[in-house]
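K.L.:
heads up, no residue letters with this:
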């Protein structure tokens, strides 16, 4: 079929008009994506630069020793001379976070196994939404519940006033439980069914399959959930501040008061003058928190590489 000469000439012209429009849409999309990535990179580097510039000021401008702040046992910013020993706060942050992970990891792992291997239908429809709902509760609510329930219970059963490392760890364990459970559940559901079916076909029971096949295979992914939970607990401020007692010393038992990096920052930052030695020392504590966040991210990346292998 022969087309008129006018239509033959207009077809390439219409095609030429459509191509620039398509390229324009592609370039607009690329520009938008690159702009968002650039804003994110600039924001991250700006935060790191701001915290580092303030956090390094005590060591550069005021002559505070790094070893004194990292390993000092006394925190007396108003003393003569001022002493900034952050070891009690580092000990409080690590002790509460690790103890919370020790409590939450078995609970989260058992809950994820129950929701995926034992009763998957009930777990997917009822239990998992309920656990994920815990992640949306504000931290002040956890702190208030801990102050109203956990602290009086510990005060009545154990020696001490109830506030202390154990109270803070129990509150943090409840807060990080959704993180550990969700990551573990996603890892268990991503496991190929052929591994479990092959184990069952060889005569293994359900518990033998879980203990000898599923858990060793998914150990890096399960540890990723635990590390993310520790990172979440390490940076928590308000809930821990309400139940830990905020005493700037190293506790000798789980029932004694302590303090964390986040709690001392939130309690003291509003009472200092910007640019003063005390204020910059608090920024040094914030820099320690930032560095620990980088460490946790590095550990998670290393675990993810093991999963891919």
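P.N.:
Everything's here; your move. Being a predicted model, the structure only gives us computed values, none of them experimental.

K.L.:
C-alpha from now on. contacts and neighbour counts both.
P.N.:
Will do.

K.L.:
my guess is residue 256 contacts residue 159, does it?
P.N.:
No: with contact taken as C-alpha atoms under 8 Å, residue 256 and residue 159 are classed as non-touching, separated by 9.1 Å.

K.L.:
neighbour-wise, which of these two wins?
P.N.:
Of the pair residue 256 and residue 159, residue 256 is the one with more neighbours under other C-alpha atoms under 10 Å, namely 21 against 10.

K.L.:
need the contact list for that one.
P.N.:
When contacts are counted by C-alpha atoms under 8 Å, 6 or more residues apart in numbering, residue 256 touches 160-161, 163-165.

K.L.:
any chance of those in TSV, plus distance to residue 33, secondary structure and neighbour count?
P.N.:
Output for those, formatted as TSV (distance: C-alpha to C-alpha, whole Å; DSSP: H, G, I helix; E, B strand; the rest coil; neighbours: other C-alpha atoms under 10 Å):
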residue	distance to residue 33	secondary structure	neighbour count
160	56	coil	14
161	54	coil	15
163	49	coil	27
164	47	coil	29
165	45	helix	30
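
K.L.:
here's the one I want to compare it with:
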């Protein structure tokens, strides 16, 4: 009886600690959920005011190509900004994806162990560099280079995409490296047992098997590039029109918001339209999240 009583007494502090942990976890989760829903509600309420209060046509806003808010009858066409965001982000992913895959294959399959311990932290270090540094390097190096090699001033989609490709390279490389590292050893050993070379094993076994994870890395990179503002703003030219070449200036959703938001009065038509652009940006982020969840589901299958 005395022994069982002592055990109950010892169990009480553990039960108390467990309840404290549960309450603390619940508070953190509740705070996170409330914060997310509050942000969504705030941006959505501001963005929808453009159509509900100011009477701007949503279709005209999304498909319009003229942005001129300072005339008597203002024109709000967001298509150039949407085009600029998608073009720079997708082109950056096209540039960075092959480089990230090749770097991951080299780190996991070809480099010796000391090389992997050195190379992967160096690549991940790129993610910690401030975006203004990328923009300044692009403005000082890439823009003059493009100006000398191609027609135009050097600013435009190509310069923005190249800067973004370097910025998203650590994301794609890290996810690809982790995916290849987690590949079951039996798959590669079976391939070698059938007489396949190392290269055949890489491109016929390792890469196809880890393709859902690789695609997740690409989508995360596109999402990262889609929401970038400062680095792209410094090299893209910020002209509200659809360019006819990669070396013409254009603008993005984030650039339009950051450049104009401070010069508008809260509640004005132009201010509400900028919130509508932010709403479009947020909705596209949700789309990227759903795509990532879909790819993760395919990985589990």
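P.N.:
Looks like it arrived, so ask away. Just so we're clear, the structure is a prediction, and the values are computed from it rather than from any experiment.

K.L.:
And the strands in structure 1, which stretches?
P.N.:
Using DSSP state E, the strands found in structure 1 span residues 75-76, 83-84.

K.L.:
out of those, deepest packed?
P.N.:
Burial of the strands of structure 1 is given as mean neighbour count (mean count of other C-alpha atoms under 10 Å); strand 83-84 ranks first at a mean of 22.

K.L.:
Can you check which part of structure 2 it sits on?
P.N.:
Across structure 2, the stretch matching strand 83-84 of structure 1 (TM-score structural alignment) is residues 75-76.

K.L.:
in structure 2, which helix has the most residues?
P.N.:
For structure 2, the helix reaching the highest residue count under DSSP state H is reported as helix 2-52.

K.L.:
Can you redo the contacts of residue 256 of structure 1 as CSV, where the extra columns are distance to residue 141 of structure 1?
P.N.:
Converted to CSV, those look like this (distance: C-alpha to C-alpha, whole Å):
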residue, distance to residue 141 of structure 1
160, 24
161, 21
163, 17
164, 18
165, 19
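
K.L.:
Out of those, which comes closest to residue 246 of structure 1?
P.N.:
residue 164 (8.3 Å; C-alpha to C-alpha).

K.L.:
Same question for stretch 274-284 of structure 2: list its buried residues.
P.N.:
The neighbour-count criterion (16 or more other C-alpha atoms under 10 Å) identifies 274-282 as the buried residues of stretch 274-284 of structure 2.

K.L.:
and if you look at stretch 197-215 of structure 2?
P.N.:
By neighbour count, and taking 16+ other C-alpha under 10 Å as the criterion, the buried residues in stretch 197-215 of structure 2 are 201-202, 205-207, 209-215.

K.L.:
Please list the residues outside it that contact it.
P.N.:
Applying C-alpha under 8 Å, 6+ apart, the set of residues contacting stretch 197-215 of structure 2 from outside is 101, 105, 172, 175-176, 179-180, 183, 187-188, 191-192, 295-296, 298-299.

K.L.:
So which of those is the closest to residue 81 of structure 2?
P.N.:
Checking the contacts of stretch 197-215 of structure 2 against residue 81 of structure 2 with C-alpha to C-alpha, the nearest one is residue 172 at 25.1 Å.

K.L.:
Nearest spatial neighbour of that closest one, chain-adjacent residues omitted?
P.N.:
Across the structure, with C-alpha to C-alpha, 6 or more residues apart in numbering as the measure, the residue nearest residue 172 of structure 2 apart from its sequence neighbours is residue 217 (4.6 Å).

K.L.:
number of nearby residues for the equivalent of the one you found over in structure 1?
P.N.:
Residue correspondence, TM-score structural alignment: residue 217 of structure 2 in this structure matches residue 225 in structure 1. Around residue 225 of structure 1 sit 27 other residues, with neighbours defined as other C-alpha under 10 Å.

K.L.:
got it, and residue 111 of structure 2?
P.N.:
Applying the criterion other C-alpha under 10 Å, we find 15 residues in the vicinity of residue 111 of structure 2.

K.L.:
what about it, distance to residue 98 of structure 2?
P.N.:
Between residue 111 of structure 2 and residue 98 of structure 2 the computed distance is 18 Å (C-alpha to C-alpha, to the nearest Å).

K.L.:
Same question for residue 292 of structure 2.
P.N.:
Distance, residue 292 of structure 2 to residue 98 of structure 2, using C-alpha to C-alpha: 19 Å.

K.L.:
who has more neighbours, these two?
P.N.:
Each of residue 292 of structure 2 and residue 98 has its neighbours counted (other C-alpha under 10 Å); residue 292 has more, 20 against 14.
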